[in-house]
Structure formats: C-alpha cells, structure tokens
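S.K.: Quick one, structure for this:
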Amino acid sequence: RPVAGQHGPADEAWWERAPVREDLTRYLAGALTSAGQERTPLLVLGQPGAGKSVLTRVLAARLPAAGFLPVRVPLRDVRAEDDLQEQIEQAVRAATGERVTWPELVRSAGGAVPVLLLDGFDELLQTTGVHHNDFLVRVARFQEREAEQGRPLLALVTSRTSVADRARYPDGMVALRLEPFRAAQIQQWLAVWNDANAAGFTARGLRPLSWEVVSRHAALTAQPLLLTMLALYDVAGNGLQRDGGEPLDEADLYEELLFSFARREVGKTSADMASDGLLRERAELEMQRLSLVAFAQLNRRRQWVSAAELDEDLAALLGRSSPGASGFRTPLGAAEVALGRFYFVQRAQSVRDGHVLATYEFLHATFGEYLAVRLALHVLSALVQNRPALALGDQRVDDDLAYALLSYAPLSGRQMLRFAGAMAARMEPGERERLSRVLIRVLDQHETRTGDQHPAYRPATLRVASRHGLYGANLVLVILLLTGGTTAAELFPGSANPVSAWHRHALLWRSALNEEQWTDFALSMTLHRSWDADGRRTLDVAPRYGAPSPPDPVDANWLYRYPRGHGGPGWSRPYWDEIWHKMEVSGGTNDSLVRHVMDPVFAWLGPSVTTFVATEGEPATSLAHDLLHLLLSGGVELTDAELELTYRRVLRGMEALPGSHVHRVTALLATVAGRDDARLPADLRSEIYSFTR
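M.R.: All right, here's what the predicted structure looks like:
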C-alpha cells in the first residue's frame, strides 16, 4: 500500500484497507520492472521470523542475471555511520573479497539494472536509536542521484513492523507486509514437515504433527520460525501431543518449550554433564539469564534491550564477577554467547565507529512476558525461606531484589496475569498460603521503605513514589492470584480502617501507572463491599476472570458507615460543591469525563447529590440517584413496587433539601410523575401533587 505522510505501516488498522495477495512472486516481478520504483525503495515489513531476510536471499538468487544485478547489503554487518554508497561497497567486498567502487560495479554489469536488497533497517533503528530514522529518505535520494547519473536502480528495504513508526518515509514509497500464516498455509507446512520426517517418525515410534494439535496454539503457529520451534519440540517424544491426552495449557507449554531448548543447548556445550540433576540445574540458570533479559525489556517498557543495557542491569543487580564465575553471575560476554544460541532470541546488530552494537528481542513477545512472570514468582517465593536467625521482634523480610525488579512496570497485562495465575495454581495450597502471608508482610513493611540496595539498577527514570506504587500494585496482584481473593482487612492488617487504606493505596497505584496500565490493573480484579458479622465494613477483592461486568450498586449505608439495611432517618451533607470542585482538581481524563456528564446534575440539583434516604432492608441511595433512575429508566424498567418505592424515597429526600433547590427538583418530579401517574397508588399521587402544585 502506498505510504502517505509519516504514519501508517506500524499500525494494524492501517493495513485493513490493503488487499491480501498470494502472488508474491508476480507482485515483485511487477514492482521490479516498474519505472516508479526507480525513485523510492519498496519497504518490506514483517514480524520476527516472518522470512524477510530469507526473501532477500531468494530474490538475490532468482533475479535473472541477464537483466538484474542484485546486491544484498546486510545492514547489521556494515558501519552504521557510513553513507549508503560506502555501505554497499563494504557489502560487496564482504561477499566477493574484492574492493570495487559502486560506479565500477554498475559499469561492469553491462546494462543490467542494479537491485539493492537492504536487509535489516530495524536493526539500525534499534541499535542506534533515532540516528537513522531518515534512512529510507536517504535511500530515495541515492536512487534519485543515480537516475540523474544515468544509472537507475531499484531498492528493497526490510524491517520489522514494530519499529516502522520510527521511520521517515519518502514521498511515493510503497510498503508491503508479509502476513502471518493462515490455517491453509500452516496445514501445507505440516504436510511438508511430516512427509520429510516420515521415516524418522516411524523409526522412533512418533506420531506426525497434526493440524488438530497445532491449532491449539494459534498465537505461535502463525509465524514460520515459531511453528518450526513447536515442531522441533514435538520431535522429542511427541511432547506437544501429550500422548494423545489433554493439551498443554499456555503456561505449561511455555515452560516445557523454553526449558527443553535451554536443556538441549546446555547439553550440546557441556559434555561433562553426567548427572541429569546437574543438567537441569544448568538449564535453570539459562532460564534465569533469559528471564533477566525479559525484565530488562519489561522495565524499559519496550520489546528489546541493548547488550550495553543488559550489561549494566546484570552488574547492578548481581555485581561484576570474575571470568571464572558461573550461573547468574556469568559475565555478559558469556551471556551474549548463551543468548545467541537460542534462536527464539532475536539478536539485532549494527556496526558504528568500529564497535558492534547489539540488541536482543524475543521472537514472540509472550516469551518475554512468561519469563518475567516466572522469575518474579521465583524471587518472591524465595522470600518464604528468608527467615531471621532470631524470631524475636518484628524482623524485616529482605525483599531488596524483588523491589528492584518489580518497581518499574506492572505485571497486570492480560497475558502476564494468565501466566501468573497458571503458575500459582500449580503450587501446593500450603505453599500458596505461606507465600501470601509473607507478601502481605512485605506490603506492610514496604510503606516505610527509605533505602534502595540496588541503586545502580535504573532501567528507567521514575519518581520514588512511582516505584513504591508499582511495587505495591505488583504485590497485591500476586497476593490475589495466590489467595483467589482476599479482603482489605487481610491486606492491611495493621490499619484501623482497612477500607480507607485500600483507597489510599489505590490512589498511589493509579498515580504510578499510565492510563493503559491503570486500565489493565483495574480490570484485573473485582471488588465487593459488604459488612462482617460484627457490622463492620468489609471490602472483598478477587481476581477477575472473563469479561468485565457492571460493578455492584453503591450502598450509601456502607459509604457512611451505617449498618446494612439501615432504615432510619435520611441524612444530608453540605459539601456537594466540594465534590464537584475536587473532580476538577484531579483533572484525569476519566474523572473529567464523569464530571462532564454530571455537570448538569451538580449545577441544577447540587444538594441532592449528598442527600440520602435509607429504607429498611434496602441499600441507601441519594436523591440525585433516584431522580436520575426515574428519568432515564422511563419507568418501564421498574416493577410497580420498585417504581413506588423510588418515588417515596424521592419525596423523603426532598424534605431535607435547601429551599433554593426544591423548585428544580419539583419541576423534574412533576415531569416524570405525569408519565407514571397511572401506575402509582392514589395516596402517593396525592403526596406528589402536594409537592409539585
């Protein structure tokens, strides 16, 4: 699709207007013979593992030598600071061993059209920041210059879709996206895989990999490289098929998938691993190293991290180690080697000033999310064993590492919560109960935290208050998943007013999160307000599963600390205008939107907002609530009994209103009562008439 302006190709919605084609070869043949392509490059986008680099190799091999001179330039291997012509000449020398200038190369082609295949623009962007966001524009200028010199050329640039929004686009450029596999293509791939491996399957007593099995994991199988990864995992004893039993759930699949690859790679390079236990231990260390990569990305709120940033994180969290160290404390040089051998970790690189700049990204974002949650629960679970030598007094739990890792980003993304919930469900009930008690203790002691034992760990620049809020929010999320639901009193056992404590903490959490994060966090739980056996207010909090439903109606008895079903005299508060003003001061989008909707209510019916009527055995409501309920329901949504009860509450509430606002309420009451007159008892109609005449 042609790119207009500076936005589009990175957004999924932008592609909805572009037709999906299956004739890639024919399309490219047309594009590479079109005169228009001599002025701007063709941008080829795709997810990691979609086949972008392979496409450039296939093109280089298949373009007819009589008409085209393909020059493939892996941008990761050329100096990023050089201009495009120098980068091309570096790639030619690397491929042929000969030094040749670009004009000499073109003249030697004997009239064949040069085709530049510039592979990995995203790696330039990712490793050098914004310094090369004009790369596509520079390619177009190079094409224009060559055309003016009588050496017209074509250019194709590949990039991951996720960084396309950071690029500047030349006028007239066309973008092409490699689509994920659809069901028919996955089935075709499986047919080739099963046919090629049929003899091996038979010799080892394995079943072929079927569409029925693969279709359960649609999020992974849509990408060719990830589909290959699943197939390789299944080769080890039909692990994906569970011997024909129940399929692996999402968390179990990720655990077995990633751990099996870690174990396999450790086994390849560690011939001395005689003990299965030692092999598992080394594989676990690899998983933890990968998990630190995941946290480096999560805490920077992006899907990649540079080698330099990862080096800083490891040094800050674990200290610098000697070359002979092992495990978590292995120096980053060795970590780079370890990460490089896992092909589900994408390593992007470029060369600048003679130095290789590298970044790491997981082929699928959910790999990083799973690993981050896995390490988070591992670190938190270790707190259970963190017992002081003396049990006397209130000993502090040493949660410094947990605070460092979990105070920069929330774990409330829906996929992360699913992973965490599944992992918590696998724990023994007693283990979950012990861990939840420890985390509640940590939540309490964290309120007075003043120090930071990992001051060099700074994946992002955040206010101290924001870090406190994020850490507290993450602790609460994990506690909810471990317990299946708890109360404000259990979360804040030292508080004289747990309900108010929840409110204060919620304000801190909200201030620490951006709007998207706050939405995810709020939607991760459900709240229920009630009373305990002694008549005290309780607030129950539980994880939310499934689609969100409307919250429970507010009972003003609960808000103002009256007993459940309190049916005594109503009450009024004079500060309705202060509520209105405080909504203005808070200034958030959500508060402002609610205030916008409620402005007419405050302006015309202000005192009715804080005038309450209690009915025996029923929730207490405000006069404004009942008036709006009558007005907006049209009466048809209420039974005759509900309609009568609501009108009687309105009349009782009007008795407490200041005189300056009674006439406004009576005008509204007259309007709705006229509509419902036929459904109301005679005595109630008479009482309403006495107010409204």
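S.K.: alpha carbons only for contacts and neighbour counts from here, please
M.R.: Noted.
S.K.: which residues of the stretch 451-600 of the chain fall in strands?
M.R.: 486-487, 525-531, 537-543, 571-572 (DSSP state E, counting those that start in this stretch).
S.K.: closest one to residue 650 among these?
M.R.: strand 571-572 (13.0 Å; Cα to Cα).
S.K.: Which strands or helices does that closest one pack on?
M.R.: Strand 571-572 sits against strand 611-613, with contacts defined as 3 or more Cα pairs under 8 Å, 6 or more residues apart in numbering; DSSP states H and E.
S.K.: any idea how far the next helix or strand after the strand it packs on is from the chain center?
M.R.: Next in sequence after strand 611-613, counting helices and strands by DSSP states H and E, comes strand 621-622. Centroid separation between strand 621-622 and its chain, computed with Cα atoms, centre = their mean, to the nearest Å, is 39 Å.
S.K.: Need the contact partners of the helix or strand following strand 621-622.
M.R.: Per DSSP H and E, the first helix or strand lying C-terminal to strand 621-622 is helix 623-633. If you take Cα atoms under 8 Å, 6 or more residues apart in numbering as the criterion, helix 623-633 is touched by 601, 605, 608-613, 643, 646-647, 649-650, 653-654, 668-669, 672.
S.K.: Next secondary structure element downstream of helix 623-633?
M.R.: Once the chain leaves helix 623-633, the next helix or strand it forms, by DSSP H and E, is helix 640-654.
S.K.: this one as well, want them side by side:
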Amino acid sequence: MLVLGDPGAGKSLLTKLLTARLPAGEFRPLRVELRHTPAEADLQTQLEHALRRATGRSLSWPDWSEAEPGVIPVVLLDGFDELLQAGAQRLDSARHWGYLREVQQFQEREAELGRPLIVIVTSRTVVADHAEIPYHSEVLRLEPFAEPEIERWLDIWNTTNADHFDRHGLHPLSLQAVLPHRDLAAQPLLLLMLALYDAVDNAQHRLHDEELSRTQLYDRLLTEFVRRQAEKDGPMPPPEVAFAVQRELYRLSVVALGMFHRGTQAIRSEETDRDLSALGAAAAGGTGLLFGRFFFVHEAQAIVAEERLRSYEFMHATFGEHLAVRLIDHALQRLAEAASTDPLAPLDDGELYALLSFTPLTDRAQLVQNLRERLEAWPVNEQRAGLVSRLTDLFRDAAWEPAHRTEVAYAPVRKTRACRDAVYEVNLLLITVLAAGAVHASRLVDDRDDLLGEWRRHARGWQAQLSPSSWELLTSTLTLEPCPRELSVAGQVTVADDLRISTTYTPRDHHELRWPERLPELYVSNTADLVRRVMFTADADAELLLHHSYSLLSRFPRATAPEDGEVRSPAELLLTLLVKDVIPPLTLPDLYVRCLNQSGWLPRDEAVPYLEAVLRQLAHDAPSMPDDALALVLSTLHRMATAGMSGLAPVLVELLLPCVRDALGRTSPHLAEVLDSLRVYFDGHDAIHLTLLGHSTYTWQWTGPLYGAEAAHRLDGVLADLDLRETAASRPAALVDLLRLAAELDLGHWLSAHAAEILSALPAEAFGLLRPSDLGPLRAALEKGEYEAEFQEVERTWRGGPTPPAGTPAPRSPGA
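M.R.: A predicted model of the protein is given here:
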C-alpha cells in the first residue's frame, strides 16, 4: 500500500499509530524511517539497518521475520519522498523510479519462501510521479481538511488553550477568521501556523477585519515567525531584531528563488550554501541551522555511502513563491532608490541581472500575480514612474553588455550567455508592464527605421532561447495590440505604427491583419517562396497555420491579402462564411455582402471560383434568410457583377438559380425589384439547365411569359436535346421535375404525348421521387392502369397505406 499526503498531513503519525495499535498476536510491525537508512542499499539491507537502529543488535531479516510463527510482519517504510529528494544528487534515477517495484518483488520472493509480509510506504503527493507504482497496488491519499475537519481542529485548539486565552484577554480562533485562507487551513501543519500567529494578540482576527491581500498576509505571517525565532537567540535591541529578521527573510528568499530557477520545490543543502555565498548571505553554521529554525520548512534526509544528504522545501509552495518575489521586489526598490538619489549616475544592474537572467518569471503564474500585487503597493508617484523609466533603459541596453554592471557569481543553473540575456530581457519587459500597466514597444526598441521589424527580431531571439513551454507561457501572459502613435516632426503630425504591450487579453471575434500594407504580395508564382520561408525557420506554429491555409494560398493567392484600407482578406471572410464562425456584430447577410464586395477586385481567374464557393453556400443559407436580408445579398451580387465582372459566368448563373427559385417562391415585394434586375443573367440561358435546376413554375414563368403552345414547343426542345437514358440514370429528378412542370403549366396534351416515354426511361427506384399530387395529371395522360402499381406504391409510402402481403413482387414499369 502507498500512502500519499501533503507535508504535515499525518503520514508519519499514521505509521506510528499502526506500530502501536496493530494486534500483537496477528501482526509484527517494523517502522523504517528511510531518512536514516542507506539510500543506495537494497531493501533487505535497509530493513536490517532499521532493525539494528531499533534493537542495537545486528539481526538478519529472515531471523526476525521467522521469530514469531503465524504472525505477519508489517513493514512501514516512512518517507519515500525523502529518499527521492535528498538522495537524488547521488543515486541513479533508475533506482528511484524502480524502488516500489523492488518492494513488490521483495514481497513476492518472501511469499514464495513462506514468509509473507505487508508493506506500507508513505510519500508526499508531489513526488509520487517520480516513481513507478506497481500494478494492483493500493493507494491511499490523506485528504486535506475540509470545513468540518477545520472546525473540529479549532474546537480542540481553543479548548486546549482556553487558559492561555483567558490570561491574555484573547478571543478563541474562529472558523470565520481562517476560512479566507482555506488553502493554508486545509493542511494541518499550516493551520497550526495560523493558530500560533493568532495566539499572540489575535492577529488572525485583525487580518480578517483588514481584508489584506495574500501578499500582505504572507508578509506578516513569515515576518512574525522569523521575529519569534530571532528573539529566541537572546535579548536584542529592537533595531537588531529588525535587522536579524530582514537578514533571515533575505536568506530564505534566496533559497526560494534558487528553487524556482532550478524548476523544483526542493533544494539540496550544498546548492543552498552556494547560492547564499554568491549573494553575500552565507548562514553561520550552514543551511541545516538556517532551516532547522523554521517549522514551515521541510527537511528531507537520506544517507548515501555513509554520508548524510539533506534537501529542503517550504511546507507550502506559496511560501516559496512569496519569498522569491519578495527578493526581486527589494532589488527593484534598491534600483529605484539609487536612480532617485543620483539620476545621472550610470546604472549598475548586476544584482538584478543575476536574479532575473535564468528563468522567465512567467513560468510560474503565481509569481507574476505576487509581483503585480507588490508593484501595485508602491506609491503612485515619481518612484514608480522612475522605476519604469529605469527598466526601459535597462531593456534597451541589455544586449550591449553594460559597462557599469557588477559581475555577481550567482549561477543556480548553467545557461549560455545568449539564453541569460534573452531571459533577462523578457523579465525586464514583464516587470515594466506590471509596473506601468501597459507599455508601448517604441519605448523599448529602436524605432527610427522599422519598429515592427526590430520588435520581431527581439521576439524571435527570445523564442530561439526559451524552451517551448516557457515561450508558450510568456506569450499567454503578455498581449500585443497594434495601436497608432502620433509623431510631431517639424510641426507636422504624422501617425506611425506602434505596439501596446499589456497583460490584458481581449477575446477576438475574428482576426484582423494588423499592418496589411506590410504584407508581401502573394501571387501563384511566389507561393512556393512563402512556403520555403516558413519551412526554413522550422517554426512549428507557422507550419501548422500554413498547413491549414495552403489550399487557400494556392487557389486564391491574391485573395489572401486584403484590399487597401481593409483589415480582413477575402480568403479569411470566405473561411468564416464556410465554417459559420459568425457572431455579432457581424451578421450572416453582412458577411455575404463583404465577401461579394471584396471579390470585385480579384482577377477573374480567382473571382469566378471564389464566387462559386460563396454561391454554393448561399444556396444552403438563402431559405433561412429574411426577405430583406436575401434582397440585400442578391442586390450586392448584381452590383458587383455589373461593375466589376461584366456579367456572371454560366457556372455562376447555375449556382444562383436555386437562390432565385427560393426568392420567387416567397412572392415577396421586398424581393420583386432585385429579382427583376437579375433576369438579365438568364435571358437566352440554356433552357435545359433552367429545367434541370429550376423545377418551380415561378422560376419557369420568371424567365419569360411561356404559356400554351409556346411553352409546349419549348419543352419539346428540351426533351429533344436530352439523352433520355443517360439523364434517367444520372439525374432522374430532372425528368420528374420536367413532368411536374408540364402539369403545373397545364400542358395535358404534351404529357399525353411524352409521359409514357419519360416514365419508361426511369429506373424503378426513381418512382420514389414522385409525390401523390403528381399522380392525377399522369393517370389522365396515360392508358388506364398503366404504371398503376408504381403509383399505388407512391401513395402507400406518402400516406401510410397497408403494406403489401409477403411475397408480393416489386412493381415494374411496362417497359422494364
């Protein structure tokens, strides 16, 4: 069984309780503190080492486990996480990964030898993924306190300490006072920290009344606990106590930042010593004494090759995040104070470069939020404005190796100079944005020639040096928006491009090109060049976008760039239309109008297929459009065709006809005028195509006043031009439409002459295209009983008539 829990959740206490309470006649417990066993040894050696520590004698595991026949040994391996963390520096990772598997194999071997045993391993939850958990293992997690457990804990605390509260005139700690800090109160050890803090002068109650921010709360909590520890060293004057408190907090902050730069929540003792020495804050007596003074720091131990190794972490990750930001904030304050004391003195950013050049602060969202809160607490005066000014100066000079920078030998991780410079620039940018709320790129980069190009060079340099995950987190934290910037040169005001950089993200309804005049013209001949440019950079994001847009680039090279003054290209509008990515304020009719308008300036070889796609989609959308909306779209098409295309290509006329048919079927006065204007595109149009595509009497009559003999003559021509068998096989619906049209035009003689011929050409399944309303004119035109079986099947299908008896053959036309 694997028992998981947070620091202080009670894992070790659980093993002690099991050791004390398991029935002696059934179980024989052996509690093993892994921090005191040789980490590099195999499991049996570790157990025998624990036996020697417990009994003072050397005992073999077989002798101990067989000493009481019939009693099952229960081995409690406490602190597997300490073995993982403290021993990580010396042991092979494979040893850590396979440790639990080794435990399982040990149990299997012992069972085969007739010595079955139970093994329970405890570990902190955060390191559970650093080891392979054997299949079929039982995993138990000690959950954080919920509100009932917190309330019960407080009842016990207040009852136990009632005399203390009475003597000092204090109120018991209430549930309402701790619930605002539920993330701390949910962990027993941190709940104790809150209770101890309140036990002095009801400080926790005052915090509740003041509604402090998280940063202010942590400042007071940690400062109070460090002050208590400093006073334990003996009486000191208040100034010395204050100095000692700040010194200890500085050391803890250095340790916290070292953890962040290393990407871990734990740090080894020698790493801590190295970091503190580099920043001039070495602790007397080493890190063991430093950390041993504070119970909110957890120490992990392991013995490797008879050497005791230690690593440290904060009981709650937020403590480390708070202290790391505290260190950065104080460095910024010193920078601002130096600038205000002597504004003309050269800046020495050696300390800031050392602290900010290893890991982007955006790698941890809580660090960004903590730093924002600290900077917002700065007075809104010249100090904050001066900080922003100094940070922008440092950003501009960062790539030029400032001559006045003091070299600080702080190196928590090994990074190239190029990487450190990139990370430093990124962090300066972030802090500038947090301090100012927003900043314009023109304040940061040289904009005399090409601000956008200069910004792009910086951004690509950062992307080249940061890991993919760091780049993702940076770009999701900072947002860039184009904005105009007014310049006054020799009394003339001009507008230049600029970028506004902030942490505010506004969701987009659609994408607009920021600077369309800077885009290269994309012609078919150089689409391949664009592809080569993207592929050469090996930019996965750009290649993904290219993958999705390649068909558009190839088919509509000029449609991918917007018309002058536009921020949306014809290609982007078409995609929006096809995928129905339409939300207010751009409605569906408006989107059609913009697509049609922008198609007018495309060359004809692109305009025709572009409009094909638009009209195919319109055929689906037209039936659901209101009359005035459809009239707007059709009038825009007519205006565009008249002005830019000298009419519509035949293929476009065919695609337009379903929309016209739908409009004619409405008999709407809103549509009458625009339909009259569209009639010109159908004058002299191939009657066959009109017949095949437009089976409505409205459509037929709209194309011209055809009645009686003239209409019959036109239908004779249509039928003569058709290959009846081929049409019946490929488009049987067209022949059914032709019969229906003759009936609607009351051409009974024409039906009598041709209905049998047409029906004989139809395959049997095509009779399903007929409706009951079609059957009356057909029966009147045919010989009595001709095709009656097929007609009755149509009626049965539509009207739900009785099902034919089983075995009844399918109806067949007389000509079949």
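S.K.: how about the strands of the stretch 451-600 of structure 1 in CSV, adding distance to residue 502 of structure 1 and mean neighbour count?
M.R.: Formatted as CSV, the strands of the stretch 451-600 of structure 1 follow (distance: least, Cα to Cα, whole Å; neighbours: other Cα atoms under 10 Å):
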stretch, distance to residue 502 of structure 1, mean neighbour count
strand 486-487, 10, 20
strand 525-531, 11, 16
strand 537-543, 9, 19
strand 571-572, 25, 16
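S.K.: Export those strands as CSV, with columns for distance to residue 172 of structure 1.
M.R.: Shown next, in CSV, are these (distance: least, Cα to Cα, whole Å):
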stretch, distance to residue 172 of structure 1
strand 486-487, 58
strand 525-531, 48
strand 537-543, 50
strand 571-572, 67
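S.K.: Please check the contacts of helix 623-633 of structure 1 and keep the buried ones.
M.R.: 601, 605, 608-613, 643, 646-647, 649-650, 653-654, 668-669, 672 (16 or more other Cα atoms under 10 Å).
S.K.: What is the neighbour count of the nearest residue to residue 295 of structure 1 once chain neighbours are set aside?
M.R.: Closest residue to residue 295 of structure 1 apart from its sequence neighbours, by Cα to Cα, 6 or more residues apart in numbering: residue 372 at 5.5 Å. If you count neighbours by other Cα atoms under 10 Å, residue 372 of structure 1 ends up with 29.
S.K.: residue in structure 2 matching residue 372 of structure 1?
M.R.: Matched by TM-score structural alignment, residue 372 of structure 1 corresponds to residue 324 in structure 2.
S.K.: wait, that match sits on residue 254?
M.R.: Yes - applying Cα atoms under 8 Å, one finds residue 324 of structure 2 in contact with residue 254, separated by 6.9 Å.
S.K.: The helix ranked longest in structure 1 vs structure 2 - mean distance after superposition?
M.R.: With secondary structure taken from DSSP state H, structure 1 has its longest helix at helix 276-298. Helix 276-298 of structure 1 differs from its equivalent in structure 2 by a mean of 1.1 Å after superposition (mean Cα distance after the TM-score superposition for structure 1).
S.K.: Can you state the residues of structure 2 onto which that helix aligns?
M.R.: Under TM-score structural alignment, the match for helix 276-298 of structure 1 is residues 238-260.
S.K.: From the rest of the structure, what touches that stretch?
M.R.: Stretch 238-260 of structure 2 has contacts (Cα under 8 Å, 6+ apart) with 223, 226-227, 230-231, 265-267, 272, 275-276, 281-283, 320-321, 323-327, 355, 359, 412.
S.K.: and the residue mapped onto residue 211 of structure 2 from structure 1, what is it in contact with?
M.R.: Using TM-score structural alignment as the criterion, the counterpart of residue 211 of structure 2 in structure 1 is residue 247. Taking Cα under 8 Å, 6+ apart, we find residue 247 of structure 1 in contact with 213, 216, 240-241.
S.K.: By neighbour count, which of the residues you listed wins?
M.R.: For the contacts of residue 247 of structure 1, neighbours tallied by other Cα under 10 Å; top is residue 240, 22 neighbours.
S.K.: Help me confirm that that one comes into contact with residue 227.
M.R.: No - Residue 240 of structure 1 lies out of contact with residue 227 (Cα under 8 Å); the separation is 11.9 Å.
S.K.: isn't there a helix covering residue 197 of structure 2?
M.R.: Yes - assignment of residue 197 of structure 2 by DSSP: H, G, I helix; E, B strand; the rest coil places it within a helix.
S.K.: now the aligned partner of it in structure 1: how far from residue 94 of structure 1?
M.R.: Alignment note: residue 197 of structure 2 maps to residue 233 in structure 1; criterion TM-score structural alignment. Distance from residue 233 of structure 1 to residue 94 of structure 1, counting by Cα to Cα, to the nearest Å: 36 Å.
S.K.: Counting neighbours, go ahead and name the busier of these two.
M.R.: Just comparing residue 233 of structure 1 and residue 94: by other Cα under 10 Å the higher neighbour count belongs to residue 233, 18 against 14.
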